[in-house]
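J.: Here you go, sequence then predicted model.
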Amino acid sequence: MSNNPSGTDVEPKDTAPPSEQPDLGPHADVQESTSQSQPTPSGSQQAEASPPSSGELKYLIVEDNMINRKVMEKLLNRLGLEGQFHMAENGQEGIDAYKKNPQQCRFIFMDIAMPIKGGMEASKEIRDYEREHDLSPAVIVGMHPQTVASQVERFKNEFGMDGVIEKPVRTDVLKHVTDKWPV
């Protein structure tokens, strides 16, 4: 565990040499869970070889702010994930999308503060649903303007998030988390 200039801990667990790790910088902290078991990828790996169809949705972005949704869309497209994600505008829509088809929501980017139902409550409800239905856990990465270490630990321990990234989200941070938890 290292201490970066912003004062929050970054715990990369990748095996790539340091020269291949993204420069996360002071405003792009990735806070990762060490107490949660890591989800296992599900589905076929052929999505990498061919353009995705609507049946290959894997990512769910739950974000109430239209500009932030557009930014996430642009960044995911830049990473070659075009057509592999869908969006929800609040926590309840995110829960509904997950319950409708968990296999299309293997990786969830969850805004923390949203109307109707916030990201913490939505994440907890998704984790409860997974346990009740014996589902392999999705990756849930919270998105928050500040990654205060004590808050981040609460997001992970109480609400089942696997990690938290800082907003505004940067491409290198997004690549780091999607590489860390491939789906």
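T.: Great, that's in hand.

J.: all contacts plus neighbour counts: C-alpha atoms, from now on.
T.: Noted.

J.: can you give me the helices in the protein?
T.: Using DSSP state H, the helices assigned to the chain run over residues 66-78, 91-100, 119-132, 149-159, 171-180.

J.: Can you add distance to G142 and mean neighbour count and give those back as a markdown table?
T.: Shown next, in a markdown table, are these (distance: least, Cα to Cα, whole Å; neighbours: other Cα atoms under 10 Å):
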| stretch | distance to G142 | mean neighbour count |
| --- | --- | --- |
| helix 66-78 | 13 | 16 |
| helix 91-100 | 12 | 19 |
| helix 119-132 | 7 | 19 |
| helix 149-159 | 8 | 17 |
| helix 171-180 | 11 | 17 |
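
J.: Take this one as well and set it beside the first:
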Amino acid sequence: MQIKSVFIVEDDPSLQSLYEKILSYYGYTILGVARNGEEAVKMFVDFQLKPDIIIMDHRLPVKDGIEASKEILIYEKKAKILFASADKTIKDAALSIGITRFIEKPFDISVLIENIKELIDVKI
């Protein structure tokens, strides 16, 4: 089985660390961590090997998660983005731009892992 890679876009250091620990425990490779939307787009464009999935926060400094996702999807229309936000009112807007899946914060770790596994198995 091929090891799957994840790109984390999250400005909260404690959540970054939690994601990294949990995902590493479940056997995923962390391709990178971006702390704002602008950095996320730049890093994504610069990756030679694109991540299997992107975990994207909504409220980010410099450029929010919706705008960063739009730009990433311009570069790679098949990018799989798991969008995480405490603001469920933006779910429809997020999905309408091509974000693959939306989960509401706070969420249980099992929900995160289940969504990642499902998305990695989906062919777009």
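T.: Here it is on my side, so go on. No experiment lies behind these values; they were computed from the predicted model shown.

J.: circling back: could you export the helices of structure 1 as TSV, including distance to M143 of structure 1?
T.: TSV is the format used below for the helices of structure 1 (distance: least, Cα to Cα, whole Å):
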stretch	distance to M143 of structure 1
helix 66-78	10
helix 91-100	13
helix 119-132	9
helix 149-159	10
helix 171-180	11
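
J.: I'd like to know which of the ones you listed lies nearest to I165 of structure 1.
T.: helix 171-180 (7.6 Å; Cα to Cα).

J.: distance from that closest one to structure 2 after superposition?
T.: Averaged over the aligned pairs, helix 171-180 of structure 1 sits 1.1 Å from structure 2 after superposition, using mean Cα distance after the TM-score superposition for structure 1.

J.: same for that helix, what does it pack against?
T.: Under the contact criterion of 3 or more Cα pairs under 8 Å, 6 or more residues apart in numbering; DSSP states H and E, helix 171-180 of structure 1 touches helix 66-78.

J.: which residue numbers in structure 2 go with the helix it packs on?
T.: Under TM-score structural alignment, the match for helix 66-78 of structure 1 in structure 2 covers residues 13-25.

J.: Can you find the partner of V177 of structure 1 in structure 2?
T.: Checking TM-score structural alignment: V177 of structure 1 goes with N115.

J.: gap between G27 of structure 2 and S5 of structure 2?
T.: Using Cα to Cα, to the nearest Å, G27 of structure 2 is found at 9 Å from S5 of structure 2.

J.: more crowded one of these two?
T.: More crowded of G27 of structure 2 and S5, by other Cα atoms under 10 Å: S5, with 21 against 11.
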